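A.B. asks: mind folding the following:
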Amino acid sequence: MHPSTNASLEAGSNTDISSKKIEAGMATPQTIDVSNEAQNTESEAPAPVPLLSDTRLYIIGLGIWISLFLAAFEITVVATSLVDITSEFQDFNRASWIVVVYLLTYNGFLLLSSKLCDILGIKSMFLAANLIFGIFSVACGASKNMTQLIIFRAFQGIGGGGIYCISFILMLSIITKEKLGTFSGGISSVFAIASICGPLLGGVITEKATWRWIFYLNGPGVLVSFTILYFAIPDINQVKFNRQMLSRIDFGGGFLSVAWSILLVYALQEGGAEYPWSHSIILGTLISGIVGLFIFAGYEWYIARKSSVIEPIFPMRLLKSPAFTYLILTTLCIGVPIYVAIIVIPQRYQIVNGVSPIRSGVLLLPMLVVSPVMALLPGLALKTYWRYVPYGLIVGGLFSVAGSAGLGTLGYSEKIEAKAYGFLVLQGAGMGLVMPIGVMLVKFVCGPKDEAVALGAQNMTRVLGGLIGLAIGTAILHQKVEHELPGVLSPEQLQALLKSPRILATLQPEQLLTVQKVYAKSYDLQFNMAAGFAGLGTIFAALTTYHILQLMKNFDVEALFGSLGVKKDLEENRAEDEKKTEKS
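C.D. replies: A predicted model of the protein is given here:
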């Protein structure tokens, strides 16, 4: 199936607006002190931004939704068009790269895009991400051969990843607590809707027109969103580009953050699918990705200690906060049931129950409807019950455990049982609570100067968690198929089945029944695995909540979601909590 920035302001003194002005309806964008050394730059503090009208906020929300939908839509839309694309280029062997290369750059540039918001400004980076995505979408449609398409898809993924992470940063930088629930619900609905609409619309477009329009249609869509965002978004932390600004960019850290994540994502995507897990390519990229992660961490630690100018892509000081560390671990684990549900449930309906692709999408509505509705609740609770919001992370985790465990008990049935819809409701409730609360809690556990990169790290770990879950799920499926079906299907049929379920239409009734039962067992095991990760995530959620409650003892919600700043007492609590952790 996851803050405005300012380089020259200190957290805690980021605005000149008094509490009386806050009550009168004025707010300023949140600011981030990217480093002590950055105070020597020539950038100036932006003027306070008035509280935006409801109309303007919803217009911006529409622009964000369109951008985010197009970026998420591109992950799945090509799935039903691969045969037509590869047939035209006579290059079926590289079909998987059309999907994989987008995911590689999409996830690889999340952290870098978030950090660049600190230096270049949120509005500039968001518009640039939209522009990159739109230009290379059109370029994909105009590709003359497979090599061109793969290269253009890689650049399209860079823009898509930027849109994904900056959307959350932008949302937190312009809205107050009263609107947070509405925006969270809308944003949460994007991914579920895109995951269902992608394959369906991809098939319709390919059948009625040509696969090239899958990419061409992004052009007008990006034009609409770009226009809305350009005129509606206020100038948040806009700075003039100069050599001094360039010297602050951590190019080495940026390269390493992209390299390790691309290697790791490639191994998770291709292991057990294109190559067996024991293949040298998979082992090499997997080990290189893990080693690269440690090299990246060491390099960032070195830069933070030795450099007085360069701003680390990921400040390692964030991991000194137990609340943030446990929040990241929660996000990683909960990403598994989210992605497994969105991807596996439609497959189960089609293969085990024999429903059409369109109906399999419609049957996901219990989850898709409940998720955005539940996402509204944390934002509404901020008005009067904000101290209880962190507990929602635990509740969401428990919903995910119950939903995943329930979906793991369905077994084989010719018809879809009614209880499946109830489990989907639980799954949607968990997804709807965990995602927006996770974003909100970044404001609780991180200082303003670290919010953008913290959100980027959270988004990256959610995607990685999902990919880990899908990789394990694929391994489970292959293990069941390869061990239980050789006596039922020929070797050629087995290989064809692992590549595409279309072969089911050619099987004899008794063969089909056996295959459906084996797949049902596989899907049950996959959801049992997802329930295990959800349970582990719930434990981490409880630890996250405990440490956040320690920070909230003297907490003023208006200081955080009213003026969009952080009061000094919260910073002191956070520092005291970190000192206790270091001593222990």
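
A.B. asks: contacts and neighbour counts: CA atoms only from here.
C.D. replies: Fine.

A.B. asks: could you point out which element follows the helix or strand where residue 374 lies?
C.D. replies: For residue 374, the element it lies in under DSSP states H and E is helix 365-381. Per DSSP H and E, the first helix or strand lying C-terminal to helix 365-381 is helix 391-407.

A.B. asks: what packs against the biggest helix by length in the chain?
C.D. replies: Counting residues, the longest helix found in the chain (DSSP state H) is helix 509-551. Of the remaining helices and strands, those touching helix 509-551 by 3 or more Cα pairs under 8 Å, 6 or more residues apart in numbering; DSSP states H and E are helix 322-351, helix 391-407, helix 418-445, helix 451-484, helix 568-583.

A.B. asks: give me that answer again for 7 Å
C.D. replies: The helices and strands touching helix 509-551, judged by 3 or more Cα pairs under 7 Å, 6 or more residues apart in numbering; DSSP states H and E, are helix 322-351, helix 391-407, helix 451-484, helix 568-583.

A.B. asks: what's near enough to touch residue 236?
C.D. replies: 4, 121-123 (Cα atoms under 7 Å, 6 or more residues apart in numbering).

A.B. asks: hmm, 8 Å instead?
C.D. replies: 4-5, 29, 46, 121-123 (Cα atoms under 8 Å, 6 or more residues apart in numbering).

A.B. asks: what about residue 508, neighbour count?
C.D. replies: Residue 508 is flanked by 9 other residues according to other Cα atoms under 10 Å.

A.B. asks: ranges for the helices of the stretch 1-150 of the chain?
C.D. replies: For the stretch 1-150 of the chain, applying DSSP state H, counting those that start in this stretch gives helices covering 19-23, 54-76, 82-89, 95-108, 110-120, 122-141, 146-174.

A.B. asks: most tightly packed of those helices?
C.D. replies: helix 110-120 (a mean of 27; mean count of other Cα atoms under 10 Å).

A.B. asks: what's in contact with that helix?
C.D. replies: With Cα under 8 Å, 6+ apart, helix 110-120 has contacts from 4-7, 32, 34, 125, 161-162, 164-166, 169, 237-239, 241, 245, 248-249, 254, 257-258, 313-314, 452-453, 455-457, 459-460.

A.B. asks: this one as well, want them side by side:
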Amino acid sequence: MTGDVQGTDAAVASPGPAPEGQVHGSVLVSIGALLLGMLLAALDQTIVSTALPTIVSDLGGLEHLSWVVTAYLLASTAATPLWGKLGDQYGRKKLFQTAIVIFLIGSALCGMAQNMPELIAFRALQGLGGGGLIVLSMAIVGDLVSPRERGKYQGLFGAVFGATSVLGPLLGGFFTEHLSWRWVFYINLPVGVVALAVIATALHIPRRSAQHVIDYLGTFLIAAVATCLILVASLGGSTWGWTSPQLIGVAVLAVVLAVAFAAVERRAAEPVLPLKLFHIRTFTLAAVISFVVGFAMFGAMTYLPTFLQVVQGISPTMSGVHMLPMVFGLLISSTASGQIVSRTGRWKVFPIAGTGVTTLGLLLLHQLDENSGTATMSAFFFVFGLGLGLVMQVLVLIVQNAVSYEDLGVATSGATFFRSIGASFGVAIFGTIFASRLGDKLTAALRGQQLPAGLDANALKSDPKVIAGLPASLRPSVLHAYASSITDVFLYAAPVAFVGFVLAWFLREDRLRGSVTAPDVTQTLASNPVERSSYDEVCRALSVLGTREGRREIYEKITARAGYDLLPAASWVLLRVKKYGRVEPGVLAERSPVPLNVVLAAARQVEERGLATREGVDLILTDRGREVAGRLAKAREESLAELLGDWWGPDRPTDLVQLVEELNAELCGSDAERPHDGEVKRPRGGFA
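C.D. replies: The predicted structure follows:
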């Protein structure tokens, strides 16, 4: 899977963005439109959960509730690799516009759905477009900005996911309570239209095509296998008996399709999921643990709003507020764990602790009932989110560390792919357990009771709002039936999380490569397996490291590495003169964040050492100065190459060499870096 290789290579090969860290206004507008597209897809993963209880009351079909979420997850997961490669072949702008249109059509149809089967079908269509929005928006950034700037702008996409994880439940609850649940879907329309208009007018990227052999058959087969298994898990024992011909037939079909998938992937030129990755123990274990995390996270997020609204009697809007402790716990621990691992190189404690705390969180959630207080619920939600965050960031990171450069991109998306499949299973299986337990418990609670006319267990299952009209003597037992049915699913999920805890102990803590850094928040919160090339993954990591290091220390390090005793600012000045041929120190200070006195002291030193001479007011390099500046640039390139570890071997690929050279030119020649201790400011101009 090399979905973005062509786009990013093109960005390196062409002038593209403005020099010296500046970005043209049209590019900023385009990135804003891309962020709107990402917002649509990200918001739709979280906004629906708080509306689900109301949707069930309106449309009925409680037993199919989980498929409202599952259909979207499955469709977006299966479509993601196709969007990436089709964008390479036919142009990302047109494909991105197509994805928005598909998403908006799906959103409009979801808002107009009259029954649960219609809503599920339209959610699948919406997910088909959503997968394209996520992967193409990330890829287009590579077409618009240089490698050095890319990490910063991809960070904005991470911020969008972080914000939607908080805003989604709140907005979903607000629209449901004050307008209609249908506005959960209609709200996408104006945002999407604005994004379409801006992209049509402001987004200008060169049309380049890269020939790929798209693994259509492999993509179809793996989606079909997942769908069959989810059908068995969600319909077995309820709609279909465990020994029914339908269930056995679907199970056998899943096995046949799985065998066919394995055969196809062995022969595919560009397999959607290369089987050789499973020969790497770390990848296999991380894939299973990713499945567990997705299972627990999305399963819980789907049914916690039902617990809050139906059992606790909390409004849809406030149910979103009550879920914030889980989101904050996830964000805090995922950010902290990713940064700690990137800086210390030690990671094994986090998947162990994360799966252990997640198991504990599920057991705590099982303790909730209709009498639980807000403080108790918030504490339990926070613990659960904390556990998920501890393990989610690290799984992507350790997978990247375990594979060769050629498999870096596909392994990264593969880890997220299994989380997506786990999410689909979790939501479906949680839904089956909930519906089955609720029917039994409501029947038991109402047995022997004098019920109002037309009211029975099925009516209470179909419309939870009926509970409010029950006689006071009946209401407590019905609420308890709902509460225990929901919390039972957390008890059943705890052993699954515990399996992840056991497996985490078998992970081998290999030494972390210098170029492996904490992944984007998108890879933590997104369910979609965002497909980026190996080139893009290394580009992101080196950009993050370069930005983090972009201070006086850069010039101290490269000066020492080159074997010179120069002021850091003097090395900086030499590289500036090397880049532009001649510079005037006063103008250099004016157009950079470096104070005039620091520039003048540096200029004086390079003149005294015979590295530069004056020609009028300008500095030009002497022969000795050109030699020193060349060695300084080479020292920076070597320091970047060192971070790549064994990826920078004798057989290193051309695109990796190209990336290091491009980043080296940017890092060694950027006014945005400061070889002094003053405040960093954005440079006002360059020396074009």
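
A.B. asks: can you pull the TM-score for these?
C.D. replies: Aligned and superposed, the two chains score 0.71 in TM-score terms (TM-score structural alignment, normalised by the length of structure 1); 518 aligned residues with a Cα RMSD of 4.6 Å.

A.B. asks: for residue 371 of structure 1, find the nearest of the helices of the stretch 1-150 of structure 1.
C.D. replies: Residue 371 of structure 1 sits nearest to helix 54-76 of all these, at 15.8 Å, using Cα to Cα.

A.B. asks: what is the aligned counterpart of residue 418 of structure 1 in structure 2?
C.D. replies: Using TM-score structural alignment as the criterion, residue 418 of structure 1 maps onto residue 375 of structure 2.

A.B. asks: number of residues surrounding its match?
C.D. replies: So residue 375 of structure 2, with other Cα under 10 Å, has 10 neighbours.

A.B. asks: and the gap between it and residue 58 of structure 2?
C.D. replies: Applying Cα to Cα, to the nearest Å, the value for residue 375 of structure 2 to residue 58 of structure 2 is 31 Å.

A.B. asks: repeat for residue 81 of structure 2
C.D. replies: Applying Cα to Cα, the value for residue 81 of structure 2 to residue 58 of structure 2 is 36 Å.

A.B. asks: and if you look at residue 599 of structure 2?
C.D. replies: Residue 599 of structure 2 is 70 Å from residue 58 of structure 2, by Cα to Cα.

A.B. asks: ok, now residue 48 of structure 2?
C.D. replies: Residue 48 of structure 2 is 14 Å from residue 58 of structure 2, where distance means Cα to Cα.

A.B. asks: and residue 97 of structure 2, by the same measure?
C.D. replies: Residue 97 of structure 2 is 33 Å from residue 58 of structure 2, by Cα to Cα.

A.B. asks: ok, now residue 86 of structure 2?
C.D. replies: Distance from residue 86 of structure 2 to residue 58 of structure 2, by Cα to Cα: 39 Å.

A.B. asks: returning to that earlier point: got CSV for the helices of the stretch 1-150 of structure 1, with distance to residue 183 of structure 1 too?
C.D. replies: Shown next, in CSV, are those (distance: least, Cα to Cα, whole Å):
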stretch, distance to residue 183 of structure 1
helix 19-23, 21
helix 54-76, 7
helix 82-89, 34
helix 95-108, 23
helix 110-120, 20
helix 122-141, 17
helix 146-174, 8
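
A.B. asks: closest one to residue 423 of structure 1 among the ones you listed?
C.D. replies: helix 54-76 (24.1 Å).

A.B. asks: what sits against residue 364 of structure 1?
C.D. replies: For residue 364 of structure 1, counting by Cα under 8 Å, 6+ apart, the contacting residues are 345-346, 424.

A.B. asks: residue in structure 2 paired with it?
C.D. replies: By TM-score structural alignment, residue 364 of structure 1 lines up with residue 323 in structure 2.

A.B. asks: any idea how far residue 309 of structure 2 is from that match?
C.D. replies: Computed as Cα to Cα, the residue 323 of structure 2 to residue 309 of structure 2 distance reads 12 Å.

A.B. asks: same question for residue 48 of structure 2.
C.D. replies: Computed as Cα to Cα, the residue 48 of structure 2 to residue 309 of structure 2 distance reads 14 Å.

A.B. asks: cool, residue 124 of structure 2 as well?
C.D. replies: Distance from residue 124 of structure 2 to residue 309 of structure 2, by Cα to Cα: 26 Å.

A.B. asks: cool, residue 338 of structure 2 as well?
C.D. replies: Separation of residue 338 of structure 2 from residue 309 of structure 2 (Cα to Cα): 34 Å.

A.B. asks: could you do residue 464 of structure 2 as well?
C.D. replies: From residue 464 of structure 2 to residue 309 of structure 2 the distance is 9 Å (Cα to Cα).

A.B. asks: go on, residue 215 of structure 2?
C.D. replies: For residue 215 of structure 2 relative to residue 309 of structure 2 (Cα to Cα), the value is 44 Å.

A.B. asks: next one: residue 330 of structure 2
C.D. replies: Taking Cα to Cα, one finds residue 330 of structure 2 at 22 Å from residue 309 of structure 2.

A.B. asks: cool, residue 149 of structure 2 as well?
C.D. replies: For residue 149 of structure 2 relative to residue 309 of structure 2 (Cα to Cα), the value is 44 Å.

A.B. asks: and residue 358 of structure 2, by the same measure?
C.D. replies: Distance of residue 358 of structure 2 to residue 309 of structure 2, given as Cα to Cα: 23 Å.

A.B. asks: neighbour count winner among those two?
C.D. replies: residue 358 (30 against 22).
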